[in-house]
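J.: I'd like to go over a predicted model; first the sequence, then the structure.
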Amino acid sequence: MKGRLNGARFFMPKVYKIPQSVLVVIYTPALDVLLIKRADAADFWQSVTGSKDTLDETFEQTAVREVLEETGIECAPGTPLAAHLRDWRLENVYDIYPRWRHRYEPGVTRNTEHLFGLQVPAATPVRLSPREHTSYLWLPYLEAAAACFSPSNAEACLMLPRMAAAKASI
């Protein structure tokens, strides 16, 4: 990446994405799932996703940050929704789509994705980051699974009834 400072040219080192990310399924008590449409890929509907910013950022910190950045929903410790963010204690390891490999260090082809669920009230407002997403919708979990472009996201939607029931029994 090139830049200028006081007329002098300099090169900034490229910052690569860390191949450790979160997938956060946001859902209502009726098991309606929030899907958001990617700005950089037509018809790619997904749950909240995002990579760690630093290696020492925990998956929970990443989940809280990404939910806020992508939807405007606050679930950080000390907020009303904090107790509703659940670590599903599941991970997917998958091949990074070729169209997005340039975001990672050369040779990195696989990502580890950690799963979370976040139950929110049915009327929770959503405020998208227009740089990342263009629209959103709420769908019953089976319809949400069918609409997801990512197989791991679709699988997470299908697991929702079991994961939500496990949360309720804790």
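T.: Looks like it came in fine. Numbering: from 1, shown residues only.
J.: from here on, contacts and neighbour counts on C-alpha atoms
T.: OK.
J.: Would you state the strands of this protein in chain order?
T.: When assigned using DSSP state E, the strands of the chain occupy the ranges 2-5, 8-11, 20-27, 32-38, 45-46, 48-51, 85-95, 110-119, 133-140.
J.: ok, residue 85 touching residue 79?
T.: No. Here residue 85 does not reach residue 79: they are 10.8 Å apart, not a contact under CA atoms under 8 Å.
J.: Use this one as the comparison:
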Amino acid sequence: MTPPKIPISVLVVIHTAQGEVLLLERAGPDGQGSGLWQSVTGSLDALDEAPRAACIREVFEETGLVVGSADCPESALIDWQHSEEYEIFERWRHRYAPGVTRNTEHAFGLKLPRRLPIALAPREHVRYQWLPAAQAAPLCFSPSNARAIERLAGPAAT
């Protein structure tokens, strides 16, 4: 039996120096596209896992990008010093302990010099696309994800 998810997560907005944002389409229950687009996200694996460590793990698991490599230096992963608490979507509450309805999400940006090859985790995502931030934000199903992408033009992402 899988242990319940920890209601603390990370959001990593991967973007290029040219302002393109990487969006991933979640796989549906049938393994096909769900129409739900998002940035890299994931819950902490343990209460003592630091959010930054969770970002590095999730970026690798979901995209194949290695934070700390030549093309993706660790200094490119920026903690935006922003978190949001939100209500967990009803469809995913079964993954958490009974009675858990809220999650705290910590936002980070990963600024790449250019588009890099992406290797999707097939159980999680089926497609990806690079879009200008203004086009990417409205496609996100998560309001907190959309707001994070909208903040890209602000000083926190530089």
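T.: Yep, that arrived. It should be emphasised that the depicted structure is a prediction, and the values quoted were computed from it without experimental measurement.
J.: in the first structure, which helix has the most residues?
T.: The longest helix of the first structure (DSSP state H) is helix 151-168.
J.: and the gap between the corresponding residue of the second structure for residue 128 of the first structure and residue 22 of the second structure?
T.: Matched across to the second structure, residue 128 of the first structure falls on residue 120, judged by TM-score structural alignment. Between residue 120 of the second structure and residue 22 of the second structure the distance is 12 Å, computed by CA to CA, to the nearest Å.
J.: what about the two, which has more around it?
T.: Applying other CA atoms under 10 Å to residue 120 of the second structure and residue 22 shows that residue 22 carries more neighbours, namely 25 against 19.
J.: Without its sequence neighbours, what residue ends up closest to the most centrally placed residue in the first structure?
T.: Centroid-nearest residue in the first structure, with CA atoms, centre = their mean: residue 49, separated by 1.5 Å. Across the structure, with CA to CA, 6 or more residues apart in numbering as the measure, the residue nearest residue 49 of the first structure apart from its sequence neighbours is residue 23 (4.6 Å).
J.: count of neighbours near the one you found?
T.: Residue 23 of the first structure is flanked by 26 other residues according to other CA under 10 Å.
J.: any idea how far stretch 19-37 of the second structure is from the chain center?
T.: For stretch 19-37 of the second structure, the separation from the chain centroid amounts to 11 Å (computed by CA atoms, centre = their mean, to the nearest Å).
J.: can I get the strands of the first structure in TSV with distance to residue 102 of the first structure?
T.: As requested, the strands of the first structure are exported to TSV (distance: least, CA to CA, whole Å):
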stretch	distance to residue 102 of the first structure
strand 2-5	17
strand 8-11	18
strand 20-27	15
strand 32-38	18
strand 45-46	21
strand 48-51	14
strand 85-95	13
strand 110-119	12
strand 133-140	20
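J.: how about the ones you listed, which one is nearest residue 64 of the first structure?
T.: The minimum distance between residue 64 of the first structure and the strands of the first structure falls on strand 85-95, with 8.3 Å, by CA to CA.
J.: Over which residues of the second structure does the closest one lie when aligned?
T.: With the alignment judged by TM-score structural alignment, the segment of the second structure matched to strand 85-95 of the first structure spans residues 77-87.
J.: what's the mean distance for that stretch versus the first structure?
T.: Overlaying the first structure shows stretch 77-87 of the second structure at a mean distance of 0.3 Å from the equivalent residues (mean CA distance after the TM-score superposition for the first structure).
J.: Span of stretch 126-140 of the second structure from start to end?
T.: 15 Å.
J.: Quick one: distance of it to the chain centre.
T.: Distance, centroid of stretch 126-140 of the second structure to centroid of chain: 12 Å (CA atoms, centre = their mean).
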